[in-house]
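Visitor: The sequence and its predicted three-dimensional model are supplied below.
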Amino acid sequence: MSLSTSVPMSATGCFANNGTAVGTVVSSEPGCLPGFYCPALTATGPERATICPPTDECLALRLLGGMCAEPMGLYEPIVCPKGSYCPTFNTIYPCPESHFCPIGTIEPLPCEPMASCPPGSKTQVYYGGLLLAFLLDLCILSIVASRAVLARVRARRVHNNNNDSAWMMSSNSTNGPLLELPKPNEGGGGGGAISSIPAVMAKKTTRNNDDIVVVRRSAVSAEDGDGGQHDTESATGSKSGDANHPGRGGANGAGAAGGGGGGGGDVSHLVAAYRRALGNQQLALHFRYEDLGLEIKARGITKTVLKDVSGEIVPGRMTAIMGPSGAGKTTFMSVLMGKVSRTTGSLFINGAEGEMKKFQKIIGFVPQDDIMLRELTVRENILHAARVRCPSAWTASEVETLADQILESLNLSHVANTIVGDEFKRGVSGGQRKRVNIGMELASTPLALFLDEPTSGLDSTAALSISRTLKQITNLGLTVVSVIHQPRYEIFADFDDILLLVPGGRTAYHGPTYGARPYFEALGYEFPERANEADVLMDILSGKSDHNNDTPLTPQQLARAWVQNPRVKTTASMTTLYTPGSDDSVRLTTLVAGRGAKFGYQLWYCLARAMRQQARTLGSVVLEVFVGLFCGALLGVALVGNDGQIYSSFLVDPYGAASSGDLSYTPALLGLLIGIIVALAAGPAGVKIFSEEKSVYWREAAAGHSPLAYYLGKTIASFPRLLLSALHFAAIFAFISTPLIDFSAVYAITLLVFWGVYGLATIVSMLVRRENASLLAVVCALFAAIFCGYGPTLANAKQWGVIFIWEMSFNKWAAEALYSRYMSTFSHVYFVQGSADLYGFTLNQEARDLWLMFLIGVIHRVIAFGCLIGLNRAKQR
């Protein structure tokens, strides 16, 4: 329809067919309001703005939320159309280049840098976010690719060097003169002969050192096996044990720190480091315990799992704890170390009653499972432990030297830069992981080392290698205690002392290992000639072994027999190796006070480690970013076709009668959709920050690491992932949907929604198991999205008196900021305050909204940290 005067008009200027006066004059002032276009009105004429009745076609458009193509009268104001701007009420110009003009534009809005705005633009097409995301992706991929190439070159170089070394050594062993072997009974222990055997050979020595058999083997296998050449060495060489028994070499015998046994490297490298860590003092930890007991109440029933266990553990000796299933071996160790509070009994440390918790920084505990970060290399795991737990006065070079010495001592140098690996990614072998497990505790230069079944899951050769390693560690003067299960004879013989427990947690024997057989033979038990002594003992403790009276003693009778006939519970050799000094308590307290890195250093180490983890799991990060990109694209596609305008409402007074249908719900709905989609994209990713390594935290917390440093390091390390995911989401969304708000606002709101979802997911990861956490995190984030104010609205919540629930949702503040930002563009055209009141939103408070979103995310993380340190307390002891 045209404004031609040929069309019949009423007296008010409205288009009519019969010339009757229709329409309503809505203004007494000349012209019309800013943002509206009234070409027939003048500033001096008598005509006034008039609202005319719409045609059927125009009415239908208005009801559907559209705008009529033409005004319904000569003097009826219309909103300045998209793609044009109206500097005065009766002038209109097309939108110039580098600007965009949404509906009701008075002055063209300048486009942001890196946005496309041709002449007549109704909105801007912002590609800057995509460009920034692409450049960041390209930079990251370049770094990763260059590192991969360097790693491949380095690996090829090492491989070539190993091949050259293997060829040279093979040539020497094949073409050179063979080693002249000592004849039987010549050379005694043969220490000098053993040291002269080439590295490509392995030795096999009988228990009495009567002969030595040299076996050729591939030099390369030293790198592939659990312990290199030592893994194939015989377990029957000279043993370090009690000096009074010829079968044992004693602390200074062939199995001493010189590396004669099959344990791996040479722990003599650690002697200087340990002396320096102790301040060149003669210090050790001696434990004496009396009547230790533990009762557990479950469902109203009290069960005794440990009862009246007494004895002592002496430094410089290796003590084994053995017993059948249900005997309380691990329970005894947990009670002794204070991981479980005992019901009865006393513990004396160097003669003074106390608890091990006080000395946790100088006591190492090696768990049964190989708990470590599998994404890191062997050296990185040990080095991190050393950095955090070594004396704070040590320099970085001293700490790194210690880590390298541990690697050498445990025969791990050749796999130092190998990823530990897991069931999905191949890494080091099982025996090497066990050594890493031990090395992480040796990195703290402890005075005592407790191990829970260190040989479980290993073949007999690898298990023997671990045993020999522990024996050499004992020779450093450490107190070594190990729970052991079904050891082979050579492993059993490596232990100096043994504690045997029967089901019910009572003592059946406690004393030197060599005294166990005579003791039980005195009770009438038989030890078959070719049987493994350890297996026979396990049968005895289970009540299944052969007895002279054909009726073996029950476990309870064995415990009573030990109490009634204690024989030598503590032999002279166990008590004279170390005599506590009168000032031990003060010196140990001073020693503990100087252990461990300061908080700031620990935070940096944890942050660097977490960043390294993410670099090693780049595929997971890429997937997370891609999901954010994909979800942003889906949301953007849902808004295509609106030229960025997703809002319309009643026109400002006095033009309300000419209004289109109300679309004021759309920005609120967008807030809901962003919350839902980000919940799906970020919920599972946020869970992964902590859920997959809670056992690592428990181990480190029990060892004295700072929980706050660990938590902050992991949290800060997640920021790049969060920033990248939110950037890709916002960039593709802004590019496709072309919203009428600047990209910085879109990104800020999106980023803080990601921030909130990550925080909520972190809480969930602390409360439930890993396999359930991802689903529950999404559900919780969906709840936060629902309480955004779209429906039920904030106005409803205020009426019900539960507005606090909505205000705890970060998505409520996101929706309000988004709503307010959209409204600011149209505040001179539409009745935006009425729309805001309908939903309960507060306008023009975007800065407050964003800060509250950030604060809620911080509160989420504070709660998560409280859960981290407050839950599973027993596992952190």
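Guide: Sure, I can see it.

Visitor: make it CA atoms for all contacts and neighbour counts henceforth
Guide: Will do.

Visitor: need the contact list for the residue nearest the centre of the chain.
Guide: The centroid of the chain falls nearest to Phe690 when counting by Cα atoms, centre = their mean (3.6 Å). Applying Cα atoms under 8 Å, 6 or more residues apart in numbering, we find Phe690 in contact with Lys714, Thr762, Ser765, Met766.

Visitor: what's the burial count for the closest residue to Gly661 other than its chain neighbours?
Guide: Counting by Cα to Cα, 6 or more residues apart in numbering, Gly661 lies nearest to Gly65, which is 4.1 Å off, once chain neighbours are set aside. Burial measure for Gly65: 17 neighbouring residues, criterion other Cα atoms under 10 Å.

Visitor: what do you get for Tyr514?
Guide: Neighbours of Tyr514 using other Cα under 10 Å come to 17.

Visitor: separation between it and Glu533?
Guide: Tyr514 sits 10 Å away from Glu533, going by Cα to Cα, to the nearest Å.

Visitor: ok, now Phe854?
Guide: Counting by Cα to Cα, the gap from Phe854 to Glu533 is 65 Å.

Visitor: What segments of the stretch 651-800 of the chain are helices?
Guide: Under the criterion DSSP state H, counting those that start in this stretch, helices of the stretch 651-800 of the chain are mapped to 665-691, 694-702, 707-717, 719-737, 743-767, 770-786, 794-800.

Visitor: adding another structure so you can compare the two:
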Amino acid sequence: MSTIAPSTNSSCLSGAFPVPLAEGFLCNPGFYCPNNTDAHPPEYCAPTTDCLLTRLQTVNNICPTPQGVYEPFVCPPGSFCAPGGQQLAPCPPGHFCPLGTAKPYACGATSICPAGSAREFVMDGFIFILVVDILLLGLFLEPVLRRAARGWARLLSAVSGKKLGSRDVEVGSERGDDGGGSGVSDAERSLRRFVASVGKCVGSGETGLAFGWEGLSLVLPTGKTILAAQSGFVGKGRMWAIMGGSGAGKSSFVNVLMGKTAHTTGTIYVNGEASQISRFKKLIGYVPQDDVLMAECTVRENIMHAASVRLPRAWTAAQRREHVDTLIACLGLAHVQHNLVGDALASAISGGQRKRVSIGLELAAAPMALFLDEPTSGLDASASLAIMGLLKQLSNLGVTVMCIIHQPRPEVLDFLDGLTLLHKGHQIYHGDMSGLMGHFSEMGFELSGKSNVADAVLDIISGHGIVPGTSAMPASALDSLLVSRWRPQALKIAADLSDREKHPAGHDLEALARSAASRGAPRLRQVYLCFIRSIKQQWIRKTSFLIEISVGAVAGLLIGLSLYQLKGMHFQGAYHAPFTILSSALNYTLVPQIGLLCSLAIGLAAAAPGVKTFGEEKQIYWREASSGHSRLAYYVGKVVATFPRLAISAMHFTTFYCVLATPWMPFWSMYLSNLLYFYCIYGLASIMSMLVRREDGPLMAMIVSLIIGVFGGYGPPLYLVKQWHLEWLWRLCPGIWLTEAYFDQHLAIMSHLYDLDLAASWTGYVRGRFAMDIGILLVIGTVYRVIAFGGLVFLNQAGRKR
């Protein structure tokens, strides 16, 4: 192995001649130099074969004994060598002493560190997660235990023959039907109370909005006409229907009128003045055809949230509760008000009840005008009449009601004041219900014998109606007839719109603007309401939360288990001069590798849950934002509600990793680093939820999280990236900052033993700026959220607007 001839006078075990390391006595911190003096300065001895093979390894690569009488020996793990290197002592209890310890490191108050410890088993995290998990388990089992207690109470009652009272078993309002025993008079009283409550909100006598439109049309960039130019007027306090066959343009007309879709030509009037209806969205309610509801909240919580956010801020909490109580009674939802709304797969209420809840969300805001898209769809005849009756009462109060209706029954038509009839994007009738039959009779269609005028009209415009004495009319001829016969009336309406007397204004626009400004909870209050609702959502979906923290814990456990045999020695550097020649095999890449593994594990654990933060309820956000909710308050409330989840998930991951890997990095420094990386992944997942479809969000978030994890400086190594002049690209990703924080903190306690500047130069990382690394992780995670918020506001405009 060695070409140096052995000497019987050599102080080296190999017999080779020693190499002096200093001219006099010298012992670097962390070394044991018992035989060195000024007369016998430290020496380097060529190692024996066995020692050389040991030093070439990257695990347990310290020779068990010095290779010469005067060769310094690095202080072994579990011991410390006091400054001067003349004393080797075992590590005292309550301290730990890794390789090359000059002064024992104190363990934490909860750490396990017996005498001779070479690493610290930190129990801080275990204590934290033990308390948290017990609390979560108790909350998780509480409903089960409560149901079991009620079951035992029923059993004991049956055995003893004692009849349970209302306090023993919950019955009555939870299961009964409010229409069963309340009677008609109670329903009427509830209706009157609700109408009075709305009147108090909007100001009876000055209630309502009048809408007009002149030459309103919508033409796509391709040249296809969706809505032909049309004009009309709906006065305040009118109950107006929009009807037509499938594809007639009913929804498009409402979208254009409300400002959801930009019109191509025309002018919209609000109370006689040219304006945009969207300007007064806080005063206007809109009920979509699909029931967009918060599945994890009860019927009452859904309606109460809308009332708390949208009612005038001057109202007290008691007034809001009374308003909501009355509304729930009017909608016939009292017996299910504490039931979860659920989704299409699992719901505790019927489809008709979901529709009533959807209407209740808008009525809770006491609007001055209300637009509804097929409010009676999914309802039985009785429920349809009840809803339309309530809407009619509101219109009598002065609230303008416009609704898209498909095949209404005759009793529903009796509630309507007027009708806009559309056919293939053209307006073929707009006026009072009383004039509908006469208009079609003038074209030769006989409607006097029809029991349902609406069905008869729809049959006619669909081509199923036949002019008496003639054969079936071709579709083109029918279309021409319907449009041409209405054109003179349309021109007359357009001319009348210029007459201000045709627009009885309840408020001028400035007064309306002031009224709108008084509506809605303050932004900070909305943040709180959205935060509380989001916390409840997470609790209802607690199973997914338990899975998330379990995945994080298992990931930390597996990574820690893979590093357990290293006994905390995750770095091996070159000793400070002049002892550099004594160094064993270097291990600069393990810490970057740990950073890569942890970033990938956190990405897998947090990406899918992060998508669910917004990806599953964008429709709810768009509905609420379009009705005047603060977009920023909604977003901030949702983001803040994820913080407890992040904190608990990061703690489980860090705890199980640290207890097995026992890194030199302080536990709370590692927890903070991991927490902020969780924060970044959640933010990145939020962006993905804005860019892709709901079902693709979790997969895309995981893929992107894995990609940015690779940009951590391990492979390709950061020093090579710098040679490519691409470090700026790596620095845009959070993985590089997490790994750099790991690198800095793992090496900090060994600055007395190793030349850390050499290690930093070789790897490319910058040491000594842990605070900056953490701060930039916070900044990146926040920037991700700002981008996600921009996507929430600006992407998918058609879906966002109501």
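Guide: Sure thing, it's come through. Bear in mind the structure is a predicted one, so any value in this text is a computation, not a measurement.

Visitor: what's the TM-score here?
Guide: Remark: TM-score between the superposed chains equals 0.91 [TM-score structural alignment, normalised by the length of structure 2]; 776 aligned residues with a Cα RMSD of 3.0 Å.

Visitor: Aligned counterpart of Glu423 of structure 1 in structure 2, please.
Guide: Using TM-score structural alignment, the partner of Glu423 of structure 1 in structure 2 is Ala344.

Visitor: can you check Pro102 of structure 1 too?
Guide: Using TM-score structural alignment, Pro102 of structure 1 pairs with Pro98 in structure 2.

Visitor: Now for that match: which residues touch it?
Guide: Per Cα under 8 Å, 6+ apart, neighbours of Pro98 of structure 2: Pro76, Pro77, Gly78, Ser79, Ser117, Ala118, Arg119, Met569.

Visitor: isn't there a helix covering it?
Guide: No: judged by DSSP: H, G, I helix; E, B strand; the rest coil, Pro98 of structure 2 forms no part of a helix; its state is coil.

Visitor: what about the counterpart of Met67 of structure 1 in structure 2, which SS state?
Guide: Using TM-score structural alignment, the partner of Met67 of structure 1 in structure 2 is Ile62. Secondary structure for Ile62 of structure 2, judged by three-state DSSP, is coil.

Visitor: Now Ile62 of structure 2: closest residue in space that isn't a chain neighbour?
Guide: Nearest to Ile62 of structure 2 is Arg55, by Cα to Cα, 6+ apart, at 6.0 Å.

Visitor: related to what we said a few turns ago, mind giving me TSV with the helices of the stretch 651-800 of structure 1 and columns for distance to Gly323 of structure 1?
Guide: Listed next are those as TSV, based on distance: least, Cα to Cα, whole Å:
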stretch	distance to Gly323 of structure 1
helix 665-691	34
helix 694-702	25
helix 707-717	35
helix 719-737	49
helix 743-767	35
helix 770-786	33
helix 794-800	63
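
Visitor: right, and the ones you listed - which one's nearest Cys38 of structure 1?
Guide: Closest of those to Cys38 of structure 1 is helix 665-691, at 28.9 Å (criterion: Cα to Cα).

Visitor: which residues in structure 2 does the closest one align to?
Guide: Residue span in structure 2 matched to helix 665-691 of structure 1, by TM-score structural alignment: 589-615.

Visitor: Can you tell me how far the closest residue in space to Leu794 of structure 1 that isn't next to it in sequence is from Leu850 of structure 1?
Guide: Nearest residue to Leu794 of structure 1, sequence neighbours excluded (Cα to Cα, 6+ apart): Gly840, at 4.7 Å. Using Cα to Cα, Gly840 of structure 1 is found at 17 Å from Leu850 of structure 1.

Visitor: returning to that earlier point: ok, the match of Glu423 of structure 1 - how many residues close by?
Guide: 8.

Visitor: same deal with Thr48 of structure 2?
Guide: 18.

Visitor: Likewise for Ala149 of structure 2?
Guide: Neighbours around Ala149 of structure 2, by other Cα under 10 Å: 13.

Visitor: Could you measure from it over to Ser157 of structure 2?
Guide: 12 Å.

Visitor: Same question for Ser308 of structure 2.
Guide: 42 Å.

Visitor: When the two are compared, which one has more neighbours?
Guide: Between Ser308 of structure 2 and Ser157, Ser308 has the larger neighbour count (other Cα under 10 Å), namely 23 against 14.

Visitor: Now His547 of structure 1: closest residue in space that isn't a chain neighbour?
Guide: Closest to His547 of structure 1 by Cα to Cα, 6+ apart is Tyr525, at 4.5 Å.

Visitor: An error on my part: the question was meant for Val378 of structure 1.
Guide: Going by Cα to Cα, 6+ apart, Val378 of structure 1 has Ala416 as its nearest residue, at 5.0 Å.

Visitor: ok now do the one you found, which residues does it touch?
Guide: Per Cα under 8 Å, 6+ apart, neighbours of Ala416 of structure 1: Thr377, Val378, Arg379, Leu407.

Visitor: Now check structure 2 for the residue matching the residue nearest to Leu794 of structure 1.
Guide: Gly840 of structure 1 maps onto Gly764 in structure 2, by TM-score structural alignment.

Visitor: distance of its match from Ser111 of structure 2?
Guide: 33 Å.
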